[in-house]
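Asker: okay, sequence plus prediction incoming.
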Amino acid sequence: MKQNIRPYLLSAILGLAFFLGLTLVVSAQEPETTPEDTLPAADTLPPAPLTPAAISPDALEDGLPPILGAAPLPPDGRGVLNLSLADLGLNDFTLATNGRLSIEQSFYLPSYMQVLTGTVLDVDYRYEASAVGSDPEVMVALNETEVGALQLSGTISQTSQTLNLDGLLNVLIRNRLNFSLNSDLECGLNPPEVQSLIYNTSTLRIPYQLQPLQPNLGRYPWPFYERAYRPVESYVVLPANPTPADLSAAATIGAGLGNFARGDVVLTTTLDISVTNDIRQNYNLILIGKPGANRLLDQVTLPLALNNKILKPEYGVIQEVQSPWNPYRMVLVISGQTDTALVRASQALNRNVQFPGMSGPVAVVQDVLPPIPEAGSERQVDLTFADLGLEDQVVFGARPQRLRVDFELPGAFQLVGNSQAVLSFNHSQLVNGTMSSLDVYLNEIPVGTTLLDETNTTDGLLEIDLPAWQLKSGRNRLEIQIEMHLSPEEDPCEVFSDARLWTVIRSNSFIRLPYEAQPVQPTLTLFPYPFDKDINLSDVQLVLPARPNAVELQAMMKLAVNLGQAAGGSYIALAVASADKLAPEALDNYQTILVGRPSRNHLLRAINEQLPQPFTADSDLLEPTFDTVVLLPDPSQNIGLLQEFPYGDSENYVLVISGTTDQGLGWATDLLLTPNAKRGGNVAVIKEGNVVFGLDTRDVEAAPSGEDNSVGQVEPGPLKAGFDVARWLALSQRWW
């Protein structure tokens, strides 16, 4: 399809782009048709989002300003970043002669941060040693360069030591910080007992100068996503009265960033009327809306005026500018004169547009075209080690060493064909080929091995079949054990950490997982299935109240990021509809996620009687359904609710994210998106963020209530064959 459209689009694209110095984008994605009407004004404004706490200039050295808005940025972009080992994800750890000898932690710094002189590492540690002779020590290295040794002299002591790191930190590639107990202590028949506890309060102190950001859509999703020591946080700013098109554009951008960042991104959605000075000054902003709809658009000088005569009503516009409030932050503008144009712009942002491609500060989207259809339900995923966050891994010395690679498998797919791990490696020519080996384990079971010899010195390749019975839903672990030797006559003490012995596992190694979607019965535990069955999310719709508040908007964005990460398509577009514009029949056509309380979501009220756990009429209270005693609902209960059920005769499902309060709705959203959380079958009731009641109602027929529930005994209804009676009796532990 792309080849067919190229001839007649080429001249128009190049001519207009040449004349304006802009990028004109035609992308392969089906346009989204969205109503043009604007939602009515809210009776009350949504509460303002949480804003960064004010911090005095004297406290700047204690913040983490280069990425998150946790503290105001220094006015001149100059400051000191204090990055503890806890900030890097490490707990306190122990190195010991009879245990772990070394540990390495990787981290990234923002690419627009220039590291200044004066960088140090303050190490807090405690040690216990009974060494005789030379004093033991912990060697500290940064990016393969030794920066100093922690002396472990004496017997027991707690102390600290400062190490100079000037000139060693990188902002373009990964940094590696390594702590290693002196390996010579392992030699001899009676090695001394030495252990050192390194506290995660140990801190990197990095003087920096931020560099002003230069707009370039060719680098997107940077700077809204960048691999760093913490996720980048940005604000998505919508008009005060967002249309379904505004919401769809925001959700599409969120899903795209979730896909790009594999979920490692933080997006907060708010309205233009709720944006504070702190938000403007400390965060990247994504402004969405038609001309005149979003008041922040009027405060930004754009390279291409939105009323420019070249912009036809159906043209979407993407623009990127340095923030007028802070040169170290970026503003991304998604706009167009119509709802269709606005949605096109958001969809184009997620595409891999190669010809002519985006560049510079402006892209005009003339059209988006249908995606190339996928045949069948079979997919193949190749996860490179780089995709999983690992660069080339280098190990030295004769002691056995293990590298770990974790990867996830969904719960609603069946592997087909041959799953494989393909390792790309090379090693030192001095390695003895009859004594050195590379062994591979899958979930602690050996699956493959090879000798490190002259046949694989430079271009080693090991292909290993991964048995289906050893793979499991959720997290899997591939371990690579490397053992190298020089000769049978070698002295173990001399070659234990000998740099002449080395092996590199390359980051282009990959795990191949062919799988096929399975028609399993959805449960809350399997989420995001079935909503990620279409990798472009074209069969999914989110339904929000007509006037979404801050909690509902944030639930929409969190869902979008999660769904984009799970789906992983190249043409992602996520539709958002207004509950007051839809009839229940519309649920037949989409996998639908309903967000909001019944008092706010018109569609949820309309289908209340079909819910596994209904609400009482004209309220947000839960109707007692699954107990043998019917109690009057307590209006003071603060409860979150998740429920999922098939709708009508279609194969589509409806997921309801709700609660008796907005706080309960927030709990339900967070629990749904928490990895590996136990959420029950198709109904989960949440208090204080935890499931207190989970049930699969497809196993239970509700107990009927009598004509007069105030007197007499309520008998349970008939139970399905094979139903667990003990489980039914356990329901007497009421949750409302």
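Answerer: Yep, it's here. Numbering: from 1, shown residues only.

Asker: could you use CA atoms for every contact and neighbour count after this?
Answerer: Fine.

Asker: distance-wise, check residue 290 relative to residue 318.
Answerer: According to Cα to Cα, to the nearest Å, residue 290 and residue 318 sit 12 Å apart.

Asker: and if you look at residue 596?
Answerer: Applying Cα to Cα to residue 596 and residue 318 gives a distance of 31 Å.

Asker: next one: residue 4
Answerer: 25 Å.

Asker: what about these two, which has more around it?
Answerer: residue 318 (27 against 8; other Cα atoms under 10 Å).

Asker: isn't that one up against residue 363?
Answerer: Yes. Counting by Cα atoms under 8 Å, residue 318 does reach residue 363; the two are 5.1 Å apart.

Asker: all strands for the stretch 401-550 of the chain, in order.
Answerer: Assigned by DSSP state E, counting those that start in this stretch, the strands in the stretch 401-550 of the chain fall at 401-409, 413-415, 420-427, 437-442, 445-451, 460-465, 474-483, 502-505, 510-517, 540-544.

Asker: please identify the buried residues of stretch 475-484?
Answerer: Buried residues in stretch 475-484, defined by neighbour count with 16 or more other Cα atoms under 10 Å: 476, 478, 479, 480, 482, 483, 484.

Asker: out of those residues, which is nearest to residue 430?
Answerer: Residue 430 lies nearest to residue 484 out of those, by Cα to Cα, at 9.5 Å.

Asker: now that closest one. Nearest residue, chain neighbours left out?
Answerer: residue 436 (4.4 Å; Cα to Cα, 6 or more residues apart in numbering).

Asker: give me the number of residues near that neighbour?
Answerer: Residue 436, neighbours per other Cα under 10 Å, totals 19.

Asker: also this one, for the comparison:
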Amino acid sequence: VITGLNNEAVHKAAQAMSFESRFPGMAGQFALVREVRPLPEIPPERQSTDLTFADLGYDDKVLKSFSQKTNYYFYIPFGWRLTDGAILDLHFSHSQLLDYSNSFLNVLLNDSPMATIALDDETSLRGELKVELSPSQARPGQSNRISIQAEMYPIDICSDMDMWLLVSDESMLHLNHQEQDAPSLDLDFYPYPFDQRPDLADVIFILPPEPEPGEWEDVLQLAATLGDAAGGSNLAPAVTLGSNWSDEALAGYHLIAMGRPSRNLMIQQVNPQLPQPFQLGSDAIEQRLNNVIFRMPSDLSLGIVQFVPSPWNEARILLVVTGTTDPSVREATSLLVNQPWALKGNLVLVRDGAINTLDTRELTGSGIIAAVATAVPGIAEVATVSPTPTPAPTAPTAVVLAEQPVPDGADSPAWLVLLVGTTGVAVTAIFVIAFWQARQRKRNLSGMG
């Protein structure tokens, strides 16, 4: 229960729950929160070049039986290119009761074989294998996977011998690399760059002015996923309802706009800059080729994810999670939450589980229309118009919920009043729940590992 004597008090209590507090008041069955201090500026943590498996959170692992495999995940920062000196220094030991003529160990990087070593008496006590990590198989800006696969056969196949191989947590990755100018960003690297600050303080979620329950659920799921990916102990993303911001404030944030275009003012503002624009004043998609307008059927249910540089700062990203219907927005959100590895390019179309990825930067106008029509058949020429100049997006004063008191007596939808009383408090409370759930899942998984 998160509560208080007025809306501002509830807001403070929710803020206190949004990060891992270490003061004694947060122990026991209840806590009284008088003030919540602003979070300090946290610079992005720099990735270490040398990492042991223990540094990555893994203990010694024991593989048993004939054929076993275990995985280790590590992150390569965006802009790093591994050099020839990048290696895995693998330390292991194993049973001496093995048929060495048929027993060996494989090492793979992102499912590509890197090295194989035969097991023998020399490797049984202090086995060591230096594995060169191929730059062509590494994935900068993403999670990478080292797989250790052991094939073991006993000396006597009919006996019940204990076959085992231990992978030491002292095994070390040496990620020698060159830093290069980052290539153009796209969805291949998601959740980068939204997870670069551990507190998500440079991310704003943009919702419709009066979000519906399904839209709250969508942003909760996506926020929980990003909070888990960022891994910070203090979490303070900004949230706003509508599009009431100054150009200067927008320039400092990565933006995530969610909801149908007809409901989200931010999506309406940036519509001309989107790879897949929408028909003005509706949720229907359209493309233009010279003076000809092409549109999809009006009953189309299509989830859409779009990834473009922010119109207010090209060093920042605008992520648009939208669709032509409410169920299709759910499907687009689910794709980001549950299948981020399926994302590519700068435009993703999802319909009834079928995922189509496009990079419109590599296509001509007719090529985009052909690609969209292939992904979702039914596009047709509907009109010919005279071109008119498109005004640049405009916007007034940034609203960062975490820094503003919540006034009493604010008007809210009836369903929201039952939850917390005001829109501002609801946003904070929802993120509290989201990040708490993400942390609990992470701890449970760690405990199981």
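Answerer: Received it, and whenever you're ready, just let me know what you need. What you see is a predicted model; the values in this text were computed from it and never measured.

Asker: and residue 3 of structure 1, that's in a strand?
Answerer: No. Counting by DSSP: H, G, I helix; E, B strand; the rest coil, one finds residue 3 of structure 1 to be helix, located in no strand.

Asker: which of the three states applies to residue 648 of structure 1?
Answerer: Classified using three-state DSSP, residue 648 of structure 1 is coil.

Asker: identify the residues contacting the spatially closest residue to it that is not a sequence neighbour.
Answerer: Counting by Cα to Cα, 6+ apart, residue 648 of structure 1 lies nearest to residue 588, which is 7.0 Å off, once chain neighbours are set aside. Residue 588 of structure 1 makes contacts with 647, 648, 649, 650, 652, as judged by Cα atoms under 8 Å, 6 or more residues apart in numbering.

Asker: so where is the strand or helix carrying residue 237 of structure 1 in structure 2?
Answerer: Take DSSP states H and E as the rule and residue 237 of structure 1 turns out to sit in strand 233-238. Per TM-score structural alignment, strand 233-238 of structure 1 has no counterpart in structure 2.

Asker: ok now the next helix or strand after that strand, how far from the chain's centre?
Answerer: The helix or strand immediately downstream of strand 233-238 of structure 1 is helix 244-261, counting by DSSP H and E. Relative to the chain's own centre, helix 244-261 of structure 1 is displaced by 14 Å; criterion: Cα atoms, centre = their mean, to the nearest Å.

Asker: for helix 244-261 of structure 1, packing partners?
Answerer: Judged by 3 or more Cα pairs under 8 Å, 6 or more residues apart in numbering; DSSP states H and E, helix 244-261 of structure 1 is in contact with strand 233-238, strand 284-288, helix 339-349, helix 550-567, strand 575-578.

Asker: please repeat the previous calculation with a cut-off of 6 Å.
Answerer: In terms of contacts (3 or more Cα pairs under 6 Å, 6 or more residues apart in numbering; DSSP states H and E), helix 244-261 of structure 1 is packed against helix 339-349, helix 550-567, strand 575-578.

Asker: residue 304 of structure 2 corresponds to which position in structure 1?
Answerer: So, by TM-score structural alignment, residue 304 of structure 2 is matched to residue 641.

Asker: distance of that match relative to residue 693 of structure 1?
Answerer: Relative to residue 693 of structure 1, and taking Cα to Cα, residue 641 of structure 1 is found at 10 Å.

Asker: need the residues touching each of these two.
Answerer: Both residue 641 of structure 1 and residue 693 are contacted by 684, 685, under the criterion Cα atoms under 6 Å, 6 or more residues apart in numbering.

Asker: neighbour count for the two, which is higher?
Answerer: Higher neighbour count among residue 641 of structure 1 and residue 693: residue 641, with 26 against 18, using other Cα under 10 Å.

Asker: need the next SSE after the strand or helix carrying that one, C-terminal direction.
Answerer: Assigned by DSSP H and E, residue 641 of structure 1 belongs to strand 640-646. Downstream of strand 640-646 of structure 1, the first helix or strand assigned by DSSP H and E is strand 653-659.

Asker: in structure 2, point out the residues matching that following strand.
Answerer: Mapping strand 653-659 of structure 1 onto structure 2 (TM-score structural alignment) gives residues 317-323.

Asker: check the fit of the matching stretch onto structure 1 and give the mean distance.
Answerer: Mean deviation of stretch 317-323 of structure 2 relative to structure 1 after superposition (mean Cα distance after the TM-score superposition for structure 1): 1.0 Å.

Asker: touching that stretch from outside, list them.
Answerer: Under the criterion Cα under 6 Å, 6+ apart, residues 254-260, 302-310, 329 lie in contact with stretch 317-323 of structure 2.

Asker: which of these are buried?
Answerer: 254-260, 302-310, 329.

Asker: how about the helices of the stretch 151-300 of structure 2, start to end?
Answerer: Using DSSP state H, counting those that start in this stretch, the helices of the stretch 151-300 of structure 2 run over 213-230, 247-250, 265-270.

Asker: deepest in the core, which of those is it.
Answerer: Burial of the helices of the stretch 151-300 of structure 2 is given as mean neighbour count (mean count of other Cα atoms under 10 Å); helix 265-270 ranks first at a mean of 22.

Asker: contacting residues around the corresponding residue of structure 1 for residue 16 of structure 2?
Answerer: In structure 1, residue 16 of structure 2 lines up with residue 345, judged by TM-score structural alignment. The neighbourhood of residue 345 of structure 1, defined by Cα under 6 Å, 6+ apart, consists of 316, 317.

Asker: gap between residue 345 of structure 1 and residue 269 of structure 1?
Answerer: 18 Å.

Asker: with residue 682 of structure 1 instead?
Answerer: 28 Å.

Asker: what packs against the strand holding residue 641 of structure 1?
Answerer: strand 653-659, helix 662-672, strand 683-687.

Asker: quick one: it to structure 2 mean distance?
Answerer: Looks like 1.6 Å for strand 640-646 of structure 1 (mean Cα distance after the TM-score superposition for structure 1).

Asker: circling back to that earlier point, reformat the helices and strands packed on helix 244-261 of structure 1 as TSV; add distance to residue 520 of structure 1.
Answerer: Formatted as TSV, those follow (distance: least, Cα to Cα, whole Å):
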stretch	distance to residue 520 of structure 1
helix 339-349	31
helix 550-567	17
strand 575-578	25
